[in-house]
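**Q** coords please:
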Amino acid sequence: MIRLQGLEKHYGKTAALSQVDLTIPQGEFLAILGPSGCGKTTLLRLLAGFMKPTAGAIRFGDTEVANSKYSSKPENRNIGMVFQSFALWPHMTVEDHIRFALRNHRFTRKRTVEEQAERITEVLQLVGMESFRKRYPAALSGGQQQRVALARAIAPEPDILLMDEPLSALDAELRISMRKEIKQIHKKLGATIIYVTHDQGEALAMADRVLVMQQGKIEQADAPETIYQRPETPFVATFVGKANLVEGTWHGDHFVPAGSQIRWRDNGVSEKLKQKQLYPVRPEEWQLLPAEADGLKGEVIISQFQGTERHYVIRVDSQDYQASQPIAASAWREGELVSLQAGAKETQYTTEKVLIELR
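**A** As a prediction, this is how the structure comes out:
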């Protein structure tokens, strides 16, 4: 178990992290999600031991590995790390990379030459690289190099695997394939994985729990389904899933959008959003109805065909809302007037379907 208590990191007067408190159970796959500059990589570097916190403490199990006065070195922590740049050595073959990790990781058990060979084969088979064991990095594709970096990190069987945007350099199709690989490896190994990304699709698809950060602080830490369906803050609502934040007034368990007489029921909106008089609506939660129907009156500004669905931008007064509809639904042309109603009948099904597709 990892515990972060009051963790802070300052660079001069700039706070990269501020009062971060978090507990990570053993074996959890935690994705740290946020925009550039939110502090997620700083948090990972503190966990790795590459820097010392300005305040607070980090505990691995019963051992305090870092505080404002002391930080144990990376080699003294039972961790593995996968970098964004892969960090492979050009003069080493694939199997040499794995052998190096087995010989030099402080916490790996001592193995004979034969046992090392068995472990190398086992790990390369796990990542699908056994047939490439004699190749050098220059002879490998980007996805193959990433698999080697992953194999090198997991070979010593670390308790904690730290991953810093490891898929960002790969193309879209390969990223989706590698998501599945990493998720399957996590199931087989049972190690704690802390995975930094700015890609919400990766975080929702892979993690047991998603930690959303902004400006060095934790906005929300919950299961992917909760993050998506029940965002606690305006930032989480708009960053994860691109929710539309409709302004209006809350009256008990009902919401009245500004400038209208319609009422929307409370579908689990957080207190923080209610205090700001906001109602979040995901693009797929809108119902697009004829202009004469009850709802927010707007004009279709953009209509885009996207294969299985259509994406729309609907302008209501001076506010633009994003909407998406299944391809089987009625198509709306640009310039047409529509009524927007929140809380589609199949909202629960739709959000679950989105999460399944991401996985």
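
**Q** CA only for contacts and neighbour counts going forward, please
**A** OK.

**Q** nearest spatial neighbour of V316, skipping sequence neighbours?
**A** On the basis of Cα to Cα, 6 or more residues apart in numbering, the spatially nearest residue to V316 that is not a chain neighbour turns out to be G298, at 4.3 Å.

**Q** what helices or strands is the helix or strand containing that neighbour leaning on?
**A** Using DSSP states H and E, G298 maps to strand 296-305. Other helices and strands packing on strand 296-305, by 3 or more Cα pairs under 8 Å, 6 or more residues apart in numbering; DSSP states H and E, are strand 309-316, strand 337-341.

**Q** angle of that strand against strand 309-316?
**A** Counting by axes from the mean of the first three to the mean of the last three Cα atoms, to 10 degrees, strand 296-305 points 150 degrees away from the direction of strand 309-316.

**Q** that older thread, wait, which of the helices and strands packed on strand 296-305 is closest to G142?
**A** With Cα to Cα, the closest approach to G142 among the helices and strands packed on strand 296-305 belongs to strand 309-316: 31.7 Å.

**Q** ok, now which ones touch A16?
**A** Residues in contact with A16, defined by Cα atoms under 8 Å, 6 or more residues apart in numbering, are 8-10, 37-39, 42, 215-216.

**Q** one more to put side by side:
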Amino acid sequence: MIQLHDVSKQYGSFTALHSVNLTMKHGEFTAILGPSGCGKTTLLKLLAGFMEPTSGEIQMDGSLVASKHQLIPPEKRNIGMVFQSFALWPHMTVYDHIVFPLRHHRHTQDEWKKDMVARVQHVLKMVGLDQLFDRYPSELSGGQKQRVALARAIAPLPDILLMDEPLSALDVELRMDMRTEIQRIHRETKACIVYVTHDQGEALAMADKIVVMNKGKIEQIGSPEDIYTKPETAFVASFVGKCNMVKGKWEEGRFTPRAFPWETWPDIGVAESLKQEGFCPVRPEQWAMADESGEGLKGTVLSVQYQGKEVHYVIEVEEEKWTVHQSIFSRRYQAGDTVSLAVKAAEQQPVFV
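**A** Below you'll find the predicted structure:
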């Protein structure tokens, strides 16, 4: 188990992390999600032991590993790490990369040290590289290089696997394949994975728990479903799933859009914090769209993007721009068309008064 207690990190006058409190359990896949500069990589470096916190403490399995006055270095922690840039040595073969941590990781099991060839073969088979053991990095594709980096990290079977945007250098198809591989390896190794990413799709697809960060602070912690369907802050709502943040007023459990004071909407499970800020988050897929004769909010189509299974629209309603996702089987609209918008789910339909 990893526990962070009031962990902060400053670089001179700049505070990269503000009093972070977080617990990650054994076998749990935790995604640290946020935009560039939010502090997620700083958090990972602290967990790895590359630097000490300015204040607060980090414990692993009940032992203090980092504080302002104490730092257990990376080589003395039972961790593995996968970097964004692969970080492979050009003069070493695939086999050499995997055997290296077995020889030097202090937590490698004695039986594996006695028969490192068998362990390397097992790990390479696990990541689908058993036929490429004698290749050098220059002879591998991007996806194969990432598999080598992953195999190297899991070879000594660390308790904690830290991953710093490991798929960002791959193309879309390879990223999808590697998501599946990482999930499978997580099930087999049962390691605690801490996965840093700015890609909400990766976090939603793979993680057991998502930690959403912004400006060095934790905005929300929860399961992928909770983060997506029950955002607690305006940042989480707009960053994860691109909610349309409709401005207005909450009174007696009903919402009145600011631009349409003659309408009220029922509470669809909006967090109290968002109600206090005067927001009602609506996902792009929650809107139903009809022509201008339909009931609902009237708007003008600004842009249309065909996305295969969906068509993405940007609709200008009064002075606000909202994103709407519709099935390809729905009626198509063109830029300049006037349309009507209503919340799609029956229990979330606007009430006209």
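
**Q** picking up where we left off before, mind checking which of the helices and strands packed on strand 296-305 of structure 1 is nearest A87 of structure 1?
**A** Each of those was checked against A87 of structure 1 via Cα to Cα, and the shortest separation belongs to strand 309-316, namely 39.8 Å.

**Q** Tell me which helix or strand comes right after that closest one.
**A** strand 319-326.

**Q** Just want the angle from that following strand to strand 337-341.
**A** 80 degrees.

**Q** Pull out the buried positions in strand 319-326 of structure 1.
**A** For strand 319-326 of structure 1, the neighbour count (16 or more other Cα atoms under 10 Å) marks 320-325 as buried.

**Q** Equivalent analysis for stretch 45-53 of structure 2, please.
**A** Using 16+ other Cα under 10 Å, the residues of stretch 45-53 of structure 2 that count as buried are 45-49, 51-53.

**Q** Same check on stretch 125-135 of structure 2?
**A** Along stretch 125-135 of structure 2, these residues count as buried under the neighbour rule (16+ other Cα under 10 Å): 126-127, 129-130, 132-133.

**Q** Tell me which residues touch I32 of structure 1, please.
**A** Listed by Cα under 8 Å, 6+ apart, the contact partners of I32 of structure 1 are 40, 194-197, 203, 210-213.

**Q** and the next element down the chain from the helix or strand where it lies?
**A** Using DSSP H and E, I32 of structure 1 sits in strand 29-33. Scanning the chain past strand 29-33 of structure 1 towards its C-terminal end, the next helix or strand to appear is helix 40-48 (assignment: DSSP H and E).

**Q** what's that following helix packed up against?
**A** Identification of packing neighbours for helix 40-48 of structure 1 by 3+ Cα pairs under 8 Å, 6+ apart yields strand 14-24, strand 160-164, strand 192-197.

**Q** quick revisit: could you export the helices and strands packed on strand 296-305 of structure 1 as JSON lines, including mean neighbour count and distance to A31 of structure 1?
**A** Putting these into JSON lines (neighbours: other Cα atoms under 10 Å; distance: least, Cα to Cα, whole Å) gives the following:
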{"stretch": "strand 309-316", "mean neighbour count": "20", "distance to A31 of structure 1": "28"}
{"stretch": "strand 337-341", "mean neighbour count": "21", "distance to A31 of structure 1": "33"}
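
**Q** if we compare those strands, which one ends up closest to F255 of structure 1?
**A** Proximity to F255 of structure 1 (Cα to Cα) singles out strand 337-341 among those, at 12.2 Å.

**Q** quick one: the closest one to structure 2 mean distance?
**A** Plainly put, strand 337-341 of structure 1 ends up 1.3 Å away from its match in structure 2 on average once the two are laid over each other (mean Cα distance after the TM-score superposition for structure 1).

**Q** Quick check: which helices or strands does that strand pack against?
**A** The elements that strand 337-341 of structure 1 packs onto, with contact taken as 3+ Cα pairs under 8 Å, 6+ apart, are strand 287-290, strand 296-305.

**Q** let's see it at 10 Å
**A** Taking 3 or more Cα pairs under 10 Å, 6 or more residues apart in numbering; DSSP states H and E as contact, the helices and strands that strand 337-341 of structure 1 lies on are strand 287-290, strand 296-305, strand 309-316.

**Q** Columns distance to G142 of structure 1 on top of those, output as CSV?
**A** Compiled in CSV, these are given as follows (distance: least, Cα to Cα, whole Å):
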stretch, distance to G142 of structure 1
strand 287-290, 42
strand 296-305, 32
strand 309-316, 32
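
**Q** so which of these gets nearest E118 of structure 1?
**A** Taking these one by one with Cα to Cα, strand 309-316 is closest: 49.0 Å.

**Q** Quick one: the residues in structure 2 that that closest one pairs up with.
**A** Structural correspondence for strand 309-316 of structure 1: residues 310-317 of structure 2, per TM-score structural alignment.

**Q** The matching stretch vs structure 1, average distance?
**A** Here stretch 310-317 of structure 2, set against structure 1 after superposition, deviates by a mean of 0.9 Å using mean Cα distance after the TM-score superposition for structure 1.

**Q** Show me the helices in the stretch 151-300 of structure 2, by range?
**A** Along the stretch 151-300 of structure 2, the segments classed as helices by DSSP state H, counting those that start in this stretch run 172-189, 200-206, 224-229, 234-239, 272-277.

**Q** mean per-residue distance, the second one to structure 1?
**A** Using mean Cα distance after the TM-score superposition for structure 1, helix 200-206 of structure 2 ends up 0.6 Å from its aligned counterpart in structure 1, as a mean over the superposed pairs.
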